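Student: any chance you could fold what I've pasted below:
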Amino acid sequence: MSVVETLQREYPVVYEQKVLWQHVDAARHVNNVTYVQWFEDARVYYFEKLGLAALPGDSGDPVGIILAWQACKYTAPLFYLETALIGIRITKIESDRFWMECKMVSRERDQVVALAESKIVAYDYLKHRKTDLQPNWVRRIQELEGPEKHLISTSQTV
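Tutor: Below is the predicted model:
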């Protein structure tokens, strides 16, 4: 099975991004900052698939999400006119946060080019503090990820 086929099978959401001239730097490949921006675009696309507002207040609720931490590992360059496929999934849910994992693949070379992880925290933008995840968010995540995934953790982290 190809890398692309595996990505499409293992990740419930796949975001597609064509490499344009503006994404290429002086080294003739996609700049490392662009990878991080595309991972952000993939996260927003995931939230849209869930039917959740991307910005707090969009639904009339001051509770939204905020990126608390992220890491990116670059494994290969991407080049002009290639297509990046970004698989995204949630790997763990806690009372006030969840962990996301992304894998970026070059469609043309059938090769993994970057991996990313992020911690997303529920945040009350009126009270300016973290809060618990909304129960409907957790339900929607579980529906999208599939019933066979056991994402909820009973451990608490800071």
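Student: hey, let's count contacts and neighbours off CA atoms from now on
Tutor: Will do.
Student: what sits up against the helix or strand G87 falls within?
Tutor: In this assignment (DSSP states H and E), G87 forms part of strand 83-93. Residues external to strand 83-93 that are found in contact with it (CA atoms under 8 Å, 6 or more residues apart in numbering): 4, 7-8, 11-19, 39, 42-43, 46, 78, 98-108, 138, 141, 145, 151-153.
Student: which element follows it toward the C-terminus?
Tutor: Downstream of strand 83-93 (by DSSP H and E), the next one is strand 97-106.
Student: what is that following strand packed up against?
Tutor: helix 3-10, strand 83-93, strand 111-124 (3 or more CA pairs under 8 Å, 6 or more residues apart in numbering; DSSP states H and E).
Student: for the comparison step, fold the sequence that follows:
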Amino acid sequence: MINSEIEKAFFKTELPVKWGEMDAAQHVNNVNYLRWAESGRIGFYEKLGTIDLDFKAVGIILAWQDCKYIFPVTYPDTVTITFDVIELHKDRIIGECKIYSNHHNRIAAVSKSSVMAYDFKALKKAAIPESWKDSIVKIYGDSILK
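Tutor: Just a heads-up that it's a prediction; the model follows:
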């Protein structure tokens, strides 16, 4: 079941768990899950290829992020990170990142995030460009439009 969930995701990547990511509680420190989610989110937008990540024109900024911790990851392990868009609004994109423990073959965390379109020249929020919308709708269909 885990493999079929991973295969359905538009973006997926694997990262090794590092010894230094563990804390005194003998599991990966919570902040690392947010870093892994960031890797998934940025990896998704790089793969999508239509969003400017050089921060010179209209790009993305993180508006909020949460994380539901389900299972404690420990070293040694490798995590698989998936990221998909779940809602597309006129001014923001809501995404969902899932983090899986490969060693335990189970989900370890789910992180949702909202990114806003931001005009880095004008220093203000922007509408989602049509090229972004078209690329995302091509992958997920119209059902994600809100």
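Student: quantify their similarity with the TM-score.
Tutor: After superposition, the two chains reach a TM-score of 0.92 (TM-score structural alignment, normalised by the length of structure 2), with 145 aligned residues with a CA RMSD of 1.4 Å.
Student: just name the most buried of the helices and strands packed on strand 97-106 of structure 1.
Tutor: Comparing these on average neighbours per residue, with mean count of other CA atoms under 10 Å, the densest one is strand 83-93 at a mean of 23.
Student: gap between that one and the chain center?
Tutor: Mean C-alpha position of strand 83-93 of structure 1 versus that of the full chain (CA atoms, centre = their mean, to the nearest Å) differs by 5 Å.
Student: state the helix or strand in which I141 of structure 1 lies.
Tutor: With DSSP H and E as the test, I141 of structure 1 turns up in helix 135-145.
Student: please name every helix or strand in contact with that helix.
Tutor: helix 32-50, strand 83-93.
Student: contacting residues around whichever residue in structure 1 pairs up with D119 of structure 2?
Tutor: Under the alignment (TM-score structural alignment), D119 of structure 2 pairs with D124 in structure 1. By CA under 8 Å, 6+ apart, the contact list for D124 of structure 1 reads P62, V63, G64, K130, T131.
Student: excluding covalently adjacent residues, which one is nearest to D124 of structure 1?
Tutor: V63 (4.3 Å; CA to CA, 6 or more residues apart in numbering).
Student: distance check, the closest residue to G43 of structure 2 other than its chain neighbours against C97 of structure 2.
Tutor: Nearest residue to G43 of structure 2, sequence neighbours excluded (CA to CA, 6+ apart): F11, at 7.2 Å. With distances taken as CA to CA, to the nearest Å, F11 of structure 2 is found 9 Å from C97 of structure 2.
Student: neighbour count winner among those two?
Tutor: C97 (27 against 22; other CA atoms under 10 Å).
Student: and the more buried one, what's its match in structure 1?
Tutor: Looks like C97 of structure 2 aligns to C102 there (TM-score structural alignment).
Student: could you tell me how far the nearest residue in space to that match that is not next to it in sequence is located from Q8 of structure 1?
Tutor: The shortest distance from C102 of structure 1 to any non-neighbouring residue, by CA to CA, 6+ apart, is to I88 (4.5 Å). I88 of structure 1 sits 10 Å away from Q8 of structure 1, going by CA to CA.
Student: okay, and the common contacts of these two?
Tutor: In contact with both I88 of structure 1 and Q8: V14, using CA under 8 Å, 6+ apart.
Student: returning to that earlier point: could the helices and strands packed on strand 97-106 of structure 1 be laid out in a markdown table, adding distance to Q70 of structure 1?
Tutor: Putting those into a markdown table (distance: least, CA to CA, whole Å) gives the following:
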| stretch | distance to Q70 of structure 1 |
| --- | --- |
| helix 3-10 | 21 |
| strand 83-93 | 14 |
| strand 111-124 | 4 |
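Student: which of these sits closest to A71 of structure 1?
Tutor: strand 111-124 (5.4 Å; CA to CA).
Student: mean deviation (superposed) between the closest one and structure 2, please.
Tutor: In the superposition against structure 2, strand 111-124 of structure 1 averages 0.7 Å from its aligned positions (mean CA distance after the TM-score superposition for structure 1).
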